[in-house]
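Colleague: Pasting a predicted model and its sequence here:
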Amino acid sequence: MNIQNIYQLYSISSGIEINSKKVKKKSIFIALKGKNFDGNQFADEAISNGAMLAIVDDQKYAVCKEKTIYVYNTLYFLHELAKYHRYRLHHIPIIVITGSNGKTTTKELVAAILAKKYKKVHYTINNFNNHIGIPLTILSMSENTQISVIEIGANHEKEIEKMCYIINPDYGYITNFGKAHLEGFKNIKGIIRSKLELYNFLKKNKKLVFINGDDPIQLSNSIGMKRYIFSERKKSNVNVYIKYLWDKNCIKSILYIKNIKIVSPLIGNYNLFNIASAITIGTYFQVSLKRIKEAIEEYVPNNYRSQILIKNNVKIIIDCYNANPTSMIKSLDFFNHIKGDKIVILGDMLELGFFSNQEHENIISFIIKSNINIAFLIGDIFCNTKKTSDKIIKFINKKSFVEWIQKYSIPKTDYILIKGSREIALESLICFI
């Protein structure tokens, strides 16, 4: 069967599934492979659970000829099916958002704003932003979708380029260029090249890019492109002028557009650019400022990103969905300027490769010089650092930290910041605080 024939079956199915235990009746199961699993082994289970079809790339599992299709590579097939689906739905405008930090928050804000105008907004759910999640997201886009917002994450070069050929975006925005996934990118130049793959695609296809006019990397690398620019500075080429309230003592994010004050519950002045870009995109798509203000002020994060929880009169800032050197320093810098007693609970920053030890030493240096009262550092990377001080306590893992809490309890404080890489899952510590 060619891709068109299988697509006809997909069009009458209940959707794509890659987990045999989650298949719905009449869904299509695609047997993907990972480091520790082989989806081919679960093809029969998927069919037994109601799948109308199983796509495999190991012929020994293509035993049920009526309900099994063999392909050379199931991941490649998933990409091609998504690409064909996008081709069929080429009329739907898609906005792509990528960057080192803030892409998920920006994506959700953009979707919330667009939902004030459009009845059917499609967007990336959770963190489905990789080479598997993106094609699945595209395939979940229905024919009655009016607009879509897709997030791209990347940990090596050429990944964004490859995803762009699947998504075929009409618009794009890069949040920033920070020290994320250094293990795959090798250095900051590799990170910049990777993110700019989005610009290359948009420029080649004469599509539009949204630009933070206060970011020189974005400005210089988008010359000659169709641009829609926002900035805090009044310039002739700026489409949207936004004024930020850079008040480091203010937990909420506040900005102004055309004398309209917008107060977001998102904490940290590092979120101001994320909010501003979402406002800009909403403005481009002619969402009224009244509706934009509503969407921004109604949006409350619930994914461990820039959340605030009050427990026993302590304000706990939960920003532990992920971490890299750039986002960690920005969070600590913001936290450092809040008035009151402060404690940080930080987990290892992963995927930094050769730079790992030095970047963790840099975090400790910042803490030592700061007015943060106590820092609890969790993970074997932090434990292997040499720098320390009286206000730093290191733990090899979460278990040893919990044991310490149960023995001594957290000292009295006004604020606690929790931040670390996703794999560390520091949110599990909240119940012990």
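Modeller: Perfect, I can see it now.
Colleague: can we go C-alpha only for contacts and neighbour counts from here?
Modeller: Noted.
Colleague: Can you give the contact residues for the one helix or strand residue 328 maps to?
Modeller: Using DSSP states H and E, residue 328 sits in helix 325-336. With contacts defined as CA atoms under 8 Å, 6 or more residues apart in numbering, helix 325-336 is touched by 101, 178-180, 248, 268-270, 342, 349, 359-360, 363, 366-367, 370-372, 417, 419.
Colleague: In helices, which of the residues you listed fall?
Modeller: In helices, defined here by DSSP state H, the members of those are 359-360, 363, 366-367.
Colleague: Give me the buried positions along stretch 36-43.
Modeller: 39-43 (16 or more other CA atoms under 10 Å).
Colleague: make that stretch 422-433, sorry
Modeller: Here stretch 422-433 shows 422, 424-427 as buried, counting by 16+ other CA under 10 Å.
Colleague: Same list (these) but as TSV, adding distance to residue 12 and secondary structure.
Modeller: Conversion of the buried residues of stretch 422-433 to TSV gives the following (distance: CA to CA, whole Å; DSSP: H, G, I helix; E, B strand; the rest coil):
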residue	distance to residue 12	secondary structure
422	37	helix
424	41	helix
425	39	coil
426	42	helix
427	41	helix
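Colleague: quick check, nearest of those to residue 93?
Modeller: residue 422 (31.1 Å; CA to CA).
Colleague: From residue 379, how far out is that closest one?
Modeller: Counting by CA to CA, to the nearest Å, the gap between residue 422 and residue 379 amounts to 13 Å.
Colleague: Identify the residues contacting residue 273.
Modeller: Counting by CA under 8 Å, 6+ apart, residue 273 makes contact with 175, 212.
Colleague: Same question for residue 19.
Modeller: Neighbour list for residue 19: 29, 39, 46 [criterion: CA under 8 Å, 6+ apart].
Colleague: wait, the first one sits on residue 21?
Modeller: So the one you mean is residue 29. No. Counting by CA atoms under 8 Å, residue 29 does not reach residue 21; the two are 10.2 Å apart.
Colleague: and these two? which has more neighbours close in?
Modeller: Taking other CA atoms under 10 Å, residue 29 and residue 21 do not tie; residue 29 has more neighbours (31 against 13).
Colleague: which SSE is the more buried one in?
Modeller: Here residue 29 sits within strand 28-30, counting by DSSP H and E.
Colleague: A further structure is provided below for comparison with the first:
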Amino acid sequence: MTERPLAGFGIDGRRLRPGEVFIAITGARYDGHDFLDQAAHAGAALAIVERAPPDPPPGLALLAVDSTLTALHRLAVAHRARLRAAGCRVISVSGSNGKSTTRHLIHQVLSTCGLRGTQSPRSFNNHLGVPLTLLAARPEDDFVACEIGTNHPGEVAALGALAQPDIAVITNIGEEHLAFFGDLAGVAREEFALLDQLAPDALALLPAPPWLAIEPPSTHARIARFAPAPGLVAAALPGVHNQLNAAAAIAIARRFGIAEPRIRAALSTAQPLPGRSRLLFATDPTRPTLIDDSYNANPDSMRAALALLRTYPAPRLAVLGDMHELGARTATAHREIAALAATSAERCILIGPGFAATATPAPTPGVTYHPSWHPALSSRIAAGLSPTTTVLIKGSRAMALERVVEALSRRFGASPRLST
């Protein structure tokens, strides 16, 4: 039998490349073992399974293990050791908000300045995404930027143990997933658990006061601080929150010894990720400006987005969807954000039962509530828009408010993927 090198690892038969190892993960809504034929058709070199099918796909070698998830994690830990021995540094990015943008900016700056590295594809920041990110890095790389997320206690520590970061960025501590963490102190305990999982001689980068809501506990980790950098952010990345995200990328670039002019040049070309403070039509005087912040939301990121909206002249429209997983803070948080939105925009459209529950018998001028999404809302949102209007679109992931962005973009004659 002719030996061939493995091209990588994957868990999604739809995205598998020839020569990769397919790991048949069993999830809540799918079972990877149902896609062995698809993996074979894609050219998988090997499939790691918990149970062999009675009729294995021809040409697909199988490796049976007790747990494919455990196998994935063990492979990631072994590969992490290879990366360390080769000098490839693992950079982790965690925190309540801004993880994907910060990770993206780190990769943008380092790679533009001549370093070779990889990053988490999309928001690969959970128990599957983190090991896959590590396994995609090559020992000859200079770095891998790894996003670490959480929505239940203990996840950051577990993912940190896989990544063992050489440089760890905690973007902020805010009101995220309070249904599971209880309060801000619970969020802080979860996020700061990463400090106990760093590689030897690692560095943790934290925002300087007052940008960090809670200070870390006593730790043996080396800590350095970063602060917003107003003069170093691309025009396409608006808002103070993006200044803070950029400051983290700048601090890491400096740690890699990159000169300040090269950092400035790299940041000047940075573009936002879809759904994260992305400006559409901002330079077109014939169409309204859209602030596409539709990817996700919690109270802190809502405040940041509304602060950005307030920097634009009237007329302004805020299209906000519910914030999920806030537990006991749900009613209060939606009431606070609804009130802030009413003072930040001349017109507000608030969508979801969380916001609808804040409506009072005496309606607030310019504010309308919709308990759920329905397609006709797109027409209502577009009604009355003028070329001078600025529209903010933001909500939790489950609200899927990117469909508002898509509908408005179609209405004004452009694809949201191509607009600037």
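Modeller: Great, that's in hand. Computed from a prediction, not measured in an experiment: that's the story for all the values here.
Colleague: How alike are these chains, TM-score-wise?
Modeller: TM-score for the superposed pair, counting by TM-score structural alignment, normalised by the length of the second structure: 0.86. Supporting figures: 395 aligned residues with a CA RMSD of 2.5 Å.
Colleague: Just the ones in helices from the buried residues of stretch 36-43 of the first structure, please.
Modeller: Among the buried residues of stretch 36-43 of the first structure, the residues falling in helices (DSSP H) are residue 43.
Colleague: before we move on, what SS does residue 403 of the second structure have?
Modeller: Per DSSP: H, G, I helix; E, B strand; the rest coil, the local secondary structure of residue 403 of the second structure is helix.
Colleague: Residue in the first structure paired with it?
Modeller: Superposed on the first structure with TM-score structural alignment, residue 403 of the second structure falls opposite residue 428.
Colleague: separation between its match and residue 320 of the first structure?
Modeller: Taking CA to CA as the measure, residue 428 of the first structure falls 10 Å from residue 320 of the first structure.
Colleague: Tell me who's in contact with the closest residue to residue 226 of the first structure other than its chain neighbours.
Modeller: The shortest distance from residue 226 of the first structure to any non-neighbouring residue, by CA to CA, 6 or more residues apart in numbering, is to residue 208 (4.8 Å). When the contact criterion is CA under 8 Å, 6+ apart, the partners of residue 208 of the first structure are 170-172, 202, 225-228.
Colleague: if I look at residue 208 of the first structure, how far off is residue 90 of the first structure?
Modeller: For residue 208 of the first structure, the distance to residue 90 of the first structure - CA to CA - is 16 Å.
Colleague: Then residue 204 of the first structure?
Modeller: As for residue 204 of the first structure, its distance to residue 90 of the first structure is 17 Å (criterion: CA to CA).
Colleague: For these two, indicate the residue with more neighbours.
Modeller: Using other CA under 10 Å, the more surrounded residue of residue 204 of the first structure and residue 90 is residue 90, with 14 against 10.
Colleague: so what corresponds to residue 258 of the second structure in the first structure?
Modeller: Per TM-score structural alignment, the equivalent position to residue 258 of the second structure in the first structure is residue 287.
Colleague: picking up where we left off before, what is the equivalent residue in the second structure for the residue nearest to residue 226 of the first structure?
Modeller: Residue 208 of the first structure maps onto residue 203 in the second structure when the alignment is built from TM-score structural alignment.
Colleague: and which of the buried residues of stretch 36-43 of the first structure is nearest residue 156 of the first structure?
Modeller: residue 39 (24.6 Å).
Colleague: List the contacts of the closest one.
Modeller: By CA under 8 Å, 6+ apart, the residues touching residue 39 of the first structure are 18-19, 30-33, 56.
Colleague: mind listing which of the residues you listed are in strands?
Modeller: Under the assignment DSSP state E, the contacts of residue 39 of the first structure contribute 30, 56 to strands.
Colleague: buried ones in the longest helix seen in the first structure?
Modeller: Longest helix in the first structure, counting residues (DSSP H): helix 188-204. Neighbour-count burial for helix 188-204 of the first structure flags 191-203 (criterion: 16+ other CA under 10 Å).
Colleague: Let's have the residues you listed in CSV, adding distance to residue 119 of the first structure.
Modeller: Putting the buried residues of helix 188-204 of the first structure into CSV (distance: CA to CA, whole Å) gives the following:
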residue, distance to residue 119 of the first structure
191, 36
192, 36
193, 36
194, 34
195, 31
196, 32
197, 31
198, 28
199, 29
200, 31
201, 29
202, 27
203, 30
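Colleague: between those residues, which is closest to residue 3 of the first structure?
Modeller: Using CA to CA, residue 201 comes nearest to residue 3 of the first structure of these, at 24.5 Å.
Colleague: Correct me if wrong: that closest one contacts residue 162.
Modeller: No. Using CA under 8 Å, residue 201 of the first structure is not in contact with residue 162, being 9.9 Å away.
Colleague: now the strands for the stretch 51-200 of the first structure?
Modeller: 53-56, 68-70, 94-98, 121-123, 147-151, 171-174 (DSSP state E, counting those that start in this stretch).
Colleague: And those strands: which comes nearest residue 139 of the first structure?
Modeller: Per CA to CA, nearest to residue 139 of the first structure of these: strand 121-123, 11.0 Å.
Colleague: For the aligned partner of residue 179 of the first structure in the second structure, which residues are in contact?
Modeller: Under the alignment (TM-score structural alignment), residue 179 of the first structure pairs with residue 175 of the second structure. The contact partners of residue 175 of the second structure, taken as CA under 8 Å, 6+ apart, are 96, 183-184, 187, 298-300, 326.
Colleague: Find out how far the helix holding residue 328 of the first structure is from the centre of the chain, if you would.
Modeller: Centroid separation for helix 325-336 of the first structure versus its chain: 17 Å, with CA atoms, centre = their mean, to the nearest Å.
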